[in-house]
Each structure stands twice: as structure tokens, then as C-alpha cells.
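J.: Dropping the sequence and predicted coords here.
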Amino acid sequence: MTELITKFMEWKQFNKGVSKRTVEAYTAALERFAQFLDGRDLRTATSDEIEMFGGIWLHKQGVGAIARRPYVAALREFYKWLAAGGAIKQNPAAGLSYPKAGRKLPSMMTLANAEKLMWAPDFSTFSGVRDAAILSLLVGCGLRREGVSSLNESNLVQTEFKGDRRYILRVIEKGEKERTMPVPREVDMVLRLYLEHDELQAIDRTLENGDKVLFVSLNNMTVPPHEYFGENRRLAPKAIWEIVKKHGKAAGIPDDQLHPHALRHLFGTELLEDDVDIRIRQELMGHADPRSTEIYTHLAMRKKMAEADRANPLAKIRTPVGDLISKLRRPS
């Protein structure tokens, strides 16, 4: 059964482009279903057995309605694949429905607390500059923690905007899909402080293809010292969450707002509050289906850059970099 599940997940990954996290979640769900069947061939499962597993059995195991949805999705896709390939005559999961649960409103960090968060890192230390750059991307660009973790230097592309050097960011997040977005001025400046830091220059973060990991870990005790370079220096998504919690707690921000997604919700809400065009909002948030072969026109990128500068949360609160920008904008 392990081989059958592996073949299915390889098909999903290489034909449907699902993310690594989806592969892991589906594999775990199907392996748990195989245990439920007590070693029987998955191809012999009945509709009743699938319904029982996806409903009352998982419920009794303490799996809530929302947490059961990936199990249901895995079963539906798996048996649809088996039926399409002729491995089974009928799809026993065709009528399996998703568990219903009340819609939970996402927690969102307030602008006031985002301001406190941005002042929390210590800019006199390398770790503080690194953390500030990460927090800036979460607040000012609305990135997911996985997107921040996966960034390499090649994801930052130099361009010119109103006479200044500016970054454009190529982001790879949900479903391994790539999108391109402008980097707001405040985020741009913190990224440059980080990239030009002397301590970063001394770290070997070069990958096999010559690219460089963008955000580095500083005290990963699970990696032997002689292997602590290249990909092994990459900061994990979980560590990014820890950075949010660490500085958020120090700033006195409530626990329910100390999650990277709370910062993403703030970003999306502020774009809406400032009446940013819905098409540009979808592109900035990464909600629209991206076209991998499409190259944004210079005019479209200029429009998005201006909107991101104007409406992102960091432009509305006082930050260390914001103060510097204000001084630079004053006439001499």
C-alpha cells in the first residue's frame, strides 16, 4: 500500500504541481486510512468504510471538523485517481462530503501593534536587522512564512522606480506557484541593510546552483558545525513564527495576534481599506492564479509599486526606517 500511495503522490506532485506540504498531508492521511483498514488493500475499501473513517472514526480520535478536511480531500483525490486509471471500477469516495464547520474569522494584527512590533528588533545587532527584514516582509508585503523562508537572493530583482534603485520580489508560495510583486520602500531599505551587513558577508550560504539563501539561521544546534552552510543555513518557517512571537511578546502584543498570518491579514485589510483596485489586491496577495509565462509590463509594475508604497501597513505607522525615509524626503 505504501508503494501505491507513493505513486499517487508522485502523480499529484509532478502533474498537478501540489506543494510539499500537501504531499506530506495527503500521504499521512492515506497511511492513516490504511491503518484503519487494518492492512487491507486500499482498492477494496467500500463507501461505508470511507464515510466512517472521514467522519465518526476521526472525530473519536480527536480530529475536529476543520482538521478532517485534508483527510477527505486526500481520499477523494486518491480514489478519483484510481478510478481514472482503471484500478477500480467505481469510485467509493465520490459521495464523500467535507465536514461542515462554522467559519472562523481570521485573527489580524492591529496597526498600532504592528508599529510596536516593528520597533522591537535591535538594529545594533545582526540578528535584530535580520528579524526586522523578516517582519518587514510579513507586514509590508503580506508574505506567508513559507514564502519568506524559501527566498534566495535571486528572488530579489533590481529595477528603477522614480529614479531610485528598488527591488521586485519573485515569490514562490502556495502550490509551488510563482508570483511577482513590488517591494515597498520601507521593506526595500531594511532588506538592503540586511544584505549589506558585515556579519552576513561572513556566512557561507551559497547553494549548489550558485544562488544564496536569503535569511539565515544563527544557532541551529541540529546541524553539525562542518555542515552548517548553504541550504543548512536557511531559516525554517517555524523559526519565522518564533521571531514574530519573540518580538511580539516583548512589545506586549496579545498572543492571538502573534502569528505570521495575522500580519498577512493586516496587509490584505489595509489594501482594501485604501481602495486598492481588486485586481491589484489579488496580485499583491497572491490570490489570483498566476501565469508562469506572463511577464509583467513595466507600466503594470509601476502601478503596483506605487500602490504597494502607498497602501502597505508600514507606510501608515512610525518605524525606524520610516523616520529615515521622512528625513530623506525633506527638502534641503
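T.: Perfect, I can see it now. Numbers count the residues shown, from 1 in each chain.
J.: rest of the way, CA atoms for contacts and neighbours
T.: Will do.
J.: Can you classify the nearest residue to E173 once chain neighbours are set aside by secondary structure?
T.: Spatial nearest neighbour of E173, chain neighbours left out: G147 (4.9 Å); criterion: CA to CA, 6 or more residues apart in numbering. Counting by DSSP: H, G, I helix; E, B strand; the rest coil, the backbone at G147 sits in helix.
J.: Now do the helices in the stretch 51-200 of the chain.
T.: Remark: helices assigned in the stretch 51-200 of the chain by DSSP state H, counting those that start in this stretch are 58-60, 65-84, 111-119, 126-140, 145-149, 185-195, 198-201.
J.: As TSV, those helices with mean neighbour count and distance to I280 would be great.
T.: Below are the helices of the stretch 51-200 of the chain laid out as TSV (neighbours: other CA atoms under 10 Å; distance: least, CA to CA, whole Å):
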stretch	mean neighbour count	distance to I280
helix 58-60	15	41
helix 65-84	18	30
helix 111-119	20	21
helix 126-140	24	15
helix 145-149	21	19
helix 185-195	21	18
helix 198-201	13	34
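J.: I figured the residue nearest to E173 hits I172, correct?
T.: Yes: look at G147 against I172 with CA atoms under 8 Å: they come within range, at 5.9 Å.
J.: need the contact list for the closest residue to I88 other than its chain neighbours.
T.: Sequence neighbours aside, L82 is the residue nearest to I88 in space, at 5.9 Å (criterion: CA to CA, 6+ apart). Taking CA atoms under 8 Å, 6 or more residues apart in numbering, we find L82 in contact with 43, 88, 91.
J.: Next, count neighbours for the second one.
T.: Neighbour count of I88, defined by other CA atoms under 10 Å: 15.
J.: for the first one, same thing?
T.: Other residues lying near R43 total 16 when counted by other CA under 10 Å.
J.: Make sure it is indeed in a helix.
T.: Yes: counting by three-state DSSP, R43 is part of a helix.
J.: all strands of this protein, in order?
T.: Shown for the chain, the strands assigned by DSSP state E span residues 156-161, 164-172, 178-182.
J.: Below is structure B, check it against A:
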Amino acid sequence: MSDARWISAFLEAQAAEAGAAENTRLAYGRDLMAFCDWLGARGASLATAGRTEIEGWLAEAADAGLAASTRARRLSSVRQLYRFAFSEGWRADDPAAPLRGPGKRQTLPRTLSRAQVDALLAAAETHGRTDRDRARTRCLFQLLYATGMRVSELVALPVAAARGDPRMLLIRGKGGRERMVPLSPPARAALAVWLTLRDAAEDKAATETRRGPSRFLFPSTGKAGHLTRHRFWGIVKELAPAAGIDPAQVSPHTLRHAFATHLLEGGADLRAIQTLLGHADLSTTEIYTHVLQERLRALVLTHHPLAREA
């Protein structure tokens, strides 16, 4: 089989059997195509490459200055492809199995203070040219901070999940795992206003264009059918200066980190936060304990009289 067919079959299996999210499959595809291009330039292919070729590709990435996390992800993509190829009988060996990737340097997630989140939510109230635009922005930010959703989960929310003034939202996360997250009163209020304006716009569009209603809470005329992650990223960057925050210091995921950190500061149980975030492993959630410890340390060093004297 051609390299392209190997990758296609692997990605199909990831979707059907492993339940891999679309963004994960796209990342696998990019890494594997880059590896195939590298092999092709050297007269090799996925069927003939061995450990030496894989190590050479990774070494070249290191020489080019790629981050350890990027190289580790690339190796993970190749390793999973060859594991799949071995299980399917396409190869008699697994050349990637003995390889170990570069150690990842653990970095604390960037978060926001409560005052910064309040400023961002206040800025969202007036962002947009029309009442509909402003209502959508307000709803997006209220939902994101109230639930700690991933941005991909937020923009692709089905409108059916938001009907009937819900106290909780059902979210389908990574790997198709579902979880329930509660809504705060401000988030419910913002959702109700947005639904009214959204439905009116959808009814008007259906009359004028004869197209069916969108199944998404945040519909769009683009290919995806809903607001894209990239557009929401752009909204965040537009709002940051109005909230007095450096745009380089904030992203949609920063609000997810703020959600978790503020819950922990308020005394929430780590297991509960794990459930709300949709983490499969508690160790992923435990990073927020380090964030809290670092903030407390900075607080002491900044305000304790003995620290100031030192």
C-alpha cells in the first residue's frame, strides 16, 4: 500500500475504534505526512523505514530547534502508526517501539486572576456591532468561564443541549466521553438572551434562503456549520486590550485554566474538578495544585514583611 493509504487507514481506525477527536486526527495526519515527505526525499517509505530513519527525522527536528513537546508528539504519532501497522500485519516488526521521546518540561498553565476574568466578562458585554453579536460574545464567555469547557466543545455545542433553561449542560468531550457541568445564573441569563436572538435570526434565514435550521448553538455559514475555534480565538484577542490584559497572555484555554484554579482556591475537591474538566486521568488535573502553590508563594514573597526585608 502507498504511504497515503497507510495514513488514511490509521486515521479511520483512530476515529472508529479509539474515538479520537477530529483535532487529534488532524495533528496525527500532519505529523505523519511530514514524516512521509522526509522519507520520500531519501528514497524510503513507511513500509521500509526502520529505527534509524525515525531517529534521523527526530534528530533533524531537534537541530531545527523544534520544542521537545513537538518532537515528543511527532514520535507519538509515528509510534501509534507503526503499532497499528504491526497489528494489521502490514509489517513484521515495529521499528518505533524501542524509541523513547524527549522528556517534556512541565510548565504551569497560564491562568487569570478573578479581577482579570471579571474585566474580560465586562468587556464581552459591549463587544460587537449589533445586539446579536454582543449577545453571542457575552454568552460564549459566560459559558466558557462557568463550565471550563474546551473551546472545541464550546463552539460545537448542539442547540438542543441548551433548550429549556437548563441548570446543567451535557458536554461530549474527548474520546466521546460525556459529562454534566452546572451553569451559573449569569451564564443561564446570557444563554437565554442569546437563544432568543439566535432563533429569530435562524427563522429569518430559513425564510429568505429556504435552508434548514442549524443544529448548533453558535451557527455559522462556514464549512463546519458552527463558529470556528480560530474565530473565537480572534474574539479573545480583540477583547483582551479592552479588559486591560496583554493579548499574548490570554487564550480560550486560559479561561479554562482560570475556571479550574478558582475552583481549587475556593476549596473544591480535586476529583470534582477532574470530572468537570473531563480529564481522563487525575494526574492531569493535579497540575492546578502546583499553580495554586506558585501563586501562594508569590503572594508571600510579595507581601510578607520578612520577605520584603530580605
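T.: Alright, I've got the coordinates. Every value quoted in this text rests on a predicted model; they were computed, and no experiment measured them.
J.: and among the strands of structure 1, the most buried is which?
T.: A comparison of the strands of structure 1 by mean neighbour count, using mean count of other CA atoms under 10 Å, puts strand 178-182 on top with a mean of 21.
J.: Map the residue nearest to E173 of structure 1 across to structure 2 for me.
T.: Matched across to structure 2, G147 of structure 1 falls on E153, judged by TM-score structural alignment.
J.: any chance of the contacts of L82 of structure 1 in TSV, plus distance to M1 of structure 1?
T.: Formatted as TSV, the contacts of L82 of structure 1 follow (distance: CA to CA, whole Å):
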residue	distance to M1 of structure 1
R43	9
I88	15
N91	18
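J.: A260 of structure 2 contacts H290, correct?
T.: No: here A260 of structure 2 does not reach H290: they are 12.0 Å apart, not a contact under CA under 8 Å.
J.: who has more neighbours, these two?
T.: Higher neighbour count among A260 of structure 2 and H290: A260, with 24 against 14, using other CA under 10 Å.
J.: That one matches what in structure 1?
T.: Superposed on structure 1 with TM-score structural alignment, A260 of structure 2 falls opposite G268.
J.: Let me see the contact set for L191 of structure 2.
T.: Taking CA under 8 Å, 6+ apart, we find L191 of structure 2 in contact with 139, 143, 162.
J.: Let's see that with 6 Å instead.
T.: L191 of structure 2 makes contact with C139, according to CA atoms under 6 Å, 6 or more residues apart in numbering.
J.: Next: L277 of structure 2.
T.: Neighbours of L277 of structure 2 in contact, by CA under 6 Å, 6+ apart: none.
J.: how close does the aligned partner of it in structure 1 sit to N113 of structure 1?
T.: Structural alignment (TM-score structural alignment) places L277 of structure 2 against M285 in structure 1. Look at M285 of structure 1 and N113 of structure 1: by CA to CA, to the nearest Å, they are 21 Å apart.
J.: what's the answer for T159 of structure 1, then?
T.: 32 Å.
J.: just R69 of structure 1 next, same as before
T.: Plainly put, R69 of structure 1 is 33 Å away from N113 of structure 1 if you go by CA to CA.
J.: what's the answer for N15 of structure 1, then?
T.: Taking CA to CA, one finds N15 of structure 1 at 43 Å from N113 of structure 1.
J.: With R192 of structure 1 instead?
T.: In this view, R192 of structure 1 and N113 of structure 1 are 24 Å apart by CA to CA.
J.: now I240 of structure 1
T.: 18 Å.
J.: need the contact list for R51 of structure 2.
T.: R51 of structure 2 makes contacts with P95, as judged by CA under 6 Å, 6+ apart.
J.: Map it onto structure 1.
T.: Using TM-score structural alignment, the equivalent of R51 of structure 2 in structure 1 is S47.
J.: same deal with L217 of structure 2?
T.: Aligned counterpart of L217 of structure 2 in structure 1: L214 (TM-score structural alignment).
J.: How about that match: what's its closest non-neighbour residue?
T.: Using CA to CA, 6+ apart and skipping residues adjacent in sequence, the residue nearest L214 of structure 1 is N152, 4.5 Å away.
J.: Ok, R130 of structure 1 next?
T.: Distances taken as CA to CA, 6+ apart put Y194 closest to R130 of structure 1, at 5.9 Å, once the chain neighbours are dropped.
J.: now the residue nearest the centre of structure 2: how far from E202 of structure 2?
T.: The centre of structure 2 sits closest to R150, judged by CA atoms, centre = their mean, with a distance of 4.9 Å. As judged by CA to CA, R150 of structure 2 and E202 of structure 2 stand 25 Å apart.
J.: for V250 of structure 2, same thing?
T.: Computed as CA to CA, the V250 of structure 2 to E202 of structure 2 distance reads 32 Å.
J.: and if you look at D118 of structure 2?
T.: Distance of D118 of structure 2 to E202 of structure 2, given as CA to CA: 31 Å.
J.: again, but for I273 of structure 2
T.: 36 Å.
J.: which of the two has more neighbours?
T.: Set I273 of structure 2 next to E202 and count neighbours by other CA under 10 Å: I273 wins out with 21 against 16.
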